[in-house]
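>>> Okay, structure incoming, though there's no sequence with it:
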């Protein structure tokens, strides 16, 4: 097996690669499974355990992705000679990511050449948070840790503040803490703020602080001890707070028609915006995974490392591949493939809400997508490793 020499931390790349593969499952579901983009797989009235799990497991992707973006920022900064250099990189890369979200990524989601549906999702959130982090890094690490914890544990106090409409103050609030749609020009264009940035900023700041555990001279035994403490502590706190059912999530759990669905309700935490409980539920097990995988090397971890080292490249390419597969699938169903060119009118019509394939097709296609993309990711990883002098590669 050919390996590429790198100073990167493999366990972090393995975790990132794993969530990128899981992410493909969720996006394939969006473009193949019955209901397409319109069915909520966490709705207790309509979901099944298999469909719920398919969505639930992908909840790990965004928080891990954002958290590790903060960690990577810290480790990148450790190689720089000054905070100013790191700050410049974070701001410019963040600006690039926001631009990419509203152009290349939006087109991948919609295939609408007019870009009339403006979607602010995870790439926008990472970019915006990086731009803010570019200024925050000048604060002492203890201040950053306190800030991150305050946002994580306190932002759900803002859940009761909701706005409607498209006036500037309401739109500002959508970007800060409330997921919402805004329709403009009589339905000719639409803005969807899926990822309000305040809670994601808290996650990224904590990820930045977490990078201290992976400094070159940090004691491995102490790091592994803290991974256990953070992992089990987060899971325990999630269980306790969720059981109390008073604070930490937009939607309390409730007793359902049977014990299985009651358990699903218990695990159904809010992602938009990511609640305290959602974050504890996903980052806790991720800490334990980092503890377990630290010294593991085999063929599977090699695949995960490859994808984990080129996450942005993988993210962009996989969206286009999946959307093309969706067009083919819709044609196979005997429907007009243009229904998956997501203009505002098509999105609001909900025509595809009762169309699509069974869930096993989603799993099969997601495996095929990863298999197809892997060799391209491997080639790009090697290209990056062999061309470290090319500054623009750090933005990809």
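Sure thing, it's come through. Keep in mind the model is a prediction, meaning the values are calculated, not measured.

>>> going forward, measure contacts and count neighbours with C-alpha atoms only.
OK.

>>> how much space is there between residue 308 and residue 235?
25 Å (C-alpha to C-alpha, to the nearest Å).

>>> With neighbour numbers in mind, choose between the two.
Higher neighbour count among residue 308 and residue 235: residue 308, with 26 against 19, using other C-alpha atoms under 10 Å.

>>> and the comparison structure, right after this:
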């Protein structure tokens, strides 16, 4: 059955300049701003290790809670990448959509290897860090292969991957075994030996993330102009409730979907931290149920607040996410190396602040200054749509 068109005042807000969907950009912008907090921790507080998942018995509660908050970033962003790919396909042919996904994926993978690895770990490092940008690039290339399939098949594939990949956890290959490199890319966080003394660290094994981007693509039609805003909100509320209820049931059962949680005697806070400390590398079923369930709620909230100034501000960050990502990481590395040059190592072999409060202070101090160049680039990109290469940034 077709759905009646909604009146303009009830529809998802569109940017007059670019035609982008404001709630998607705002949610993407929110997770980018949250990501800044984690990258500041990795810049100024790296001397305090954070395991995966966080050890509830030893982790600083403030760091553990912040880590939980920023865990929303990758799942929401990759799911929205799938949604954006579907919407791109509504304005282009299948061949054009596949070509875009392939080219964008290759650009992201090249940026990770040729710029981000060197930026964070030094040009003399023999290690290629295959992190989230690499992962998104691989996911886009896989999606380019799959986009021609019917939506029910895509939805089924995405569900099977997300819900079933933890069954593969017992499979652990050694470097001398066949298909080790492939498996390390897909599901086993490991180190791959490369020629010329180089190594690659598969920080973000891609298999579960492929399931996430496919599911994002499968729900893309929910954002078509013919879908009434109230209908879209009901769908996302139902989706959120379903995922969060499934998370609670599976987590309380303590049998599938992640490592078991435990009770810390006499410490309700650390017991709670144990309950929500979930595996991200690769993301467990429970990690994805919790983070994407919260993400669906956030999307509903942002749609209902679409006229609020904060939503417009967040949409600026979400309108140029790759630019913001590269910009803030570059600035953080320049700040870090400047601090080392001035004060030298203050925490063992690295420069770091003594209190996590200083990390939060840096966060507050950087968000607004980073807004202005991102807003400029977002406007520039939207007003120069004839420049083909800009769509890949």
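Received the coordinates, thanks. Computed from a predicted model, the values in this text were never measured in an experiment.

>>> Name the SS class of the equivalent of residue 166 of structure 2 over in structure 1, please.
Under the alignment (TM-score structural alignment), residue 166 of structure 2 pairs with residue 156 in structure 1. Using DSSP: H, G, I helix; E, B strand; the rest coil, the structure places residue 156 of structure 1 in helix.

>>> Would you agree residue 156 of structure 1 is in contact with residue 246?
No - counting by C-alpha atoms under 8 Å, residue 156 of structure 1 does not reach residue 246; the two are 11.1 Å apart.

>>> neighbour-wise, which of the two wins?
residue 156 (21 against 12).

>>> List the contacts of the more buried one.
Applying C-alpha atoms under 8 Å, 6 or more residues apart in numbering, we find residue 156 of structure 1 in contact with 247-250, 275-276.

>>> Chain neighbours aside, what residue packs nearest to residue 295 of structure 1?
The spatial neighbour of residue 295 of structure 1 that comes closest, neighbours along the chain excluded (C-alpha to C-alpha, 6 or more residues apart in numbering), is residue 11 at 7.8 Å.

>>> any chance you could map the strands in structure 1?
Assigned by DSSP state E, structure 1 shows strands spanning 117-120, 180-184, 189-193.

>>> which of the ones you listed sits most buried?
strand 117-120 (a mean of 22; mean count of other C-alpha atoms under 10 Å).

>>> can you list the strands of structure 1 in JSON lines and add distance to residue 171 of structure 1?
Formatted as JSON lines, the strands of structure 1 follow (distance: least, C-alpha to C-alpha, whole Å):
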{"stretch": "strand 117-120", "distance to residue 171 of structure 1": "12"}
{"stretch": "strand 180-184", "distance to residue 171 of structure 1": "8"}
{"stretch": "strand 189-193", "distance to residue 171 of structure 1": "9"}
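
>>> Can you tell me which of these is nearest to residue 204 of structure 1?
strand 117-120 (17.0 Å; C-alpha to C-alpha).

>>> By how much does the closest one deviate from structure 2 on average?
Strand 117-120 of structure 1, aligned to structure 2 and superposed, deviates on average by 0.8 Å (mean C-alpha distance after the TM-score superposition for structure 1).

>>> how about that strand, aligned to which bit of structure 2?
Aligned by TM-score structural alignment, strand 117-120 of structure 1 falls on residues 127-130 of structure 2.

>>> Please apply the same query to stretch 199-219 of structure 1.
So stretch 199-219 of structure 1 sits over residues 208-228 in structure 2, by TM-score structural alignment.

>>> List the buried residues for the matching stretch?
The neighbour-count check on stretch 208-228 of structure 2 (16 or more other C-alpha atoms under 10 Å) flags 208-225, 227-228 as buried.

>>> And stretch 230-243 of structure 2, by the same measure?
Result for stretch 230-243 of structure 2 [16+ other C-alpha under 10 Å]: buried residues 232-233, 236-237, 240-241, 243.
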